[in-house]
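Asker: Here is my input; please provide its structure:
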Amino acid sequence: MEQFAAGRILRGRYRLERILGRGAMGHVWQGTDVYLERPVAVKTVAADLLALPDRRGTALARFEREAKAAAHLDHANTTTVYDAAVTEDVCCLVMQLVDGTTLDNVVDYAATTDPHLVARLVGELHELLALPLDEGDYALAAAELGMEVGPPEPFSYGAWFQAVAVTLAGG
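Answerer: The predicted structure follows:
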C-alpha cells in the first residue's frame, strides 16, 4: 500500500499538498489535479490500518461503499466525487475541494441564520444521534451530508454531531 506525504502524486495525476483533516480511517488532503489544473480533496486510507490483515478487508469494503455512495449523491450541499481507486497500490477518493468549518464557525452560523432553519438542523442532528449507529455509520452519514473533512480534534463524528447540535441549540 502506498505511503502518503506532501508532494506525492497519486495515480499519476493527484498531487497531495497538505492534510486538511484526520479521521478514524485516514486523512483528507488538499491537493491538485495536475492534469486539469484544479484544486481537489483527496481522502486516503491510513496505510497502518490496511497493514493489519484482520482489519484490511473491512476497511477496504467500508471505503469502497463510501466511495460508491458519495458518487451517487447529486445535491448542491454535497461534494462531487471526481475519481476513486481501491487497489493494492493506492486507496483514495478524489473529490471537489470545499471550505470546511470549525465549532467557532458553527456559533457564528447560529447567530446569523434564521432561527427556524437552525431549529430544523438541530432536530435533524438529534434524529441522527438517536439512531443506533457506530462511529463508522456516523462517518458515512457525514460523507453523505457533504462533510469531507473529519471532525476537528479531539472529536469523533458522533461527538462532533452532538457538539454541533448542542452549540446550535444555544447550549
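Asker: Every contact and neighbour count from this point should use C-alpha atoms.
Answerer: Fine.
Asker: And stretch 44-60, what's buried?
Answerer: 44-47, 49-50, 59-60 (16 or more other CA atoms under 10 Å).
Asker: Could you also give me the structure for this next sequence, so I can compare it with the first?
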Amino acid sequence: PWLLKYGVDTYGTFKVEPTIIVKSRELNLWMPTHMADLVVEGLNKAGRKAEGAKVAILGVAFLENSDDTRNTPSQPLYELLVKKGAKPVLHDPYVRDFEVSFTTDLDEAITGADAIVLVTPHSEYLNLDLRSLKAKMRTPVLVDGRNAYNKSECEKAGIIYIGVGKPRVEA
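Answerer: Next up is the predicted model:
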C-alpha cells in the first residue's frame, strides 16, 4: 500500500475516495501493536507476565530469505515489547546490520524464551523441530505472524499457538 498511498498523497483527489488504500496502510502500521498484544495474551495463557519475559522475535528482514529491512515490523514490535517490560531478542540469519541489537545465533535467541514471534518466514524457521523448540524454551508460546506453522502440530508438541487472524476461542 505504500506506493498506492504515495499516489493518493501526490496526485490528489479522485472521484472515488480511495479509502481501501489508506485503510490497508493503517492496518499494516497497526500490526506490530496487534502482535505485541498477542504475545501478552499468549504469555498470560501460559501463566506468565510480559514483565521480564524473554521474547524471541524471528525475522528482522521484511521479506523472507533476504536482508532487506526496509519497512520491517520487527523494530516497532521490539520497541512495543520493551514498553511492556519484556526482554525481546531479535534474530535474523540474513541481516548483518540493524538499528537495534540482534543476534544471528538462533539457539541464543530461542533458548530460555518465554515466547517466540515469527515475523519473517525465513526457510530456517519453517523447518524447526517443534519438540526441540519447546525443549529449549522456558515457556512454550508461539505467535505466528505468517501462519507458517500448523496449530494442531504445535499443540501436539506442547506449544501454545496463536496465529494472526486465526480464531483463538476454544470450542
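Asker: Give me the TM-score for these two chains.
Answerer: Here the superposed chains carry a TM-score of 0.28, computed using TM-score structural alignment, normalised by the length of the first structure; 88 aligned residues with a CA RMSD of 5.6 Å.
Asker: So which bits of the longest helix belonging to the second structure are buried?
Answerer: In the second structure, assigned by DSSP state H, the helix with the most residues is helix 19-45. For helix 19-45 of the second structure, the neighbour count (16+ other CA under 10 Å) marks 21-22, 31-33, 35-43 as buried.
Asker: Tell me the helix or strand right after that helix.
Answerer: Note on helix 19-45 of the second structure: by DSSP states H and E, the next helix or strand toward the C-terminus is strand 54-58.
Asker: could you point out which element follows that next one?
Answerer: With DSSP H and E, the next secondary element past strand 54-58 of the second structure is helix 74-83.
Asker: Strands - which of the buried residues of stretch 44-60 of the first structure land there?
Answerer: In strands, judged by DSSP state E, the following of the buried residues of stretch 44-60 of the first structure are found: 44-45.
Asker: Same question for stretch 55-74 of the first structure: list its buried residues.
Answerer: 59-60, 62-64, 66-67, 70-71, 73.
Asker: Does residue 117 of the second structure touch residue 56 like I think?
Answerer: Yes - the pair residue 117 of the second structure and residue 56 passes the contact test of CA atoms under 8 Å, sitting 6.2 Å apart.
Asker: Would you mind listing the outside residues contacting the lengthiest helix in the first structure?
Answerer: As assigned by DSSP H, the longest helix anywhere in the first structure is helix 53-71. When contacts are defined by CA atoms under 8 Å, 6 or more residues apart in numbering, helix 53-71 of the first structure is touched by residues 25, 45, 49-50, 80-81, 84, 86, 93, 140, 143-144.
Asker: what do you get if the cut-off is 6 Å, keeping everything else the same?
Answerer: For helix 53-71 of the first structure, the external contacting residues (CA atoms under 6 Å, 6 or more residues apart in numbering) are 50, 81.
Asker: Fine by me, thanks again.
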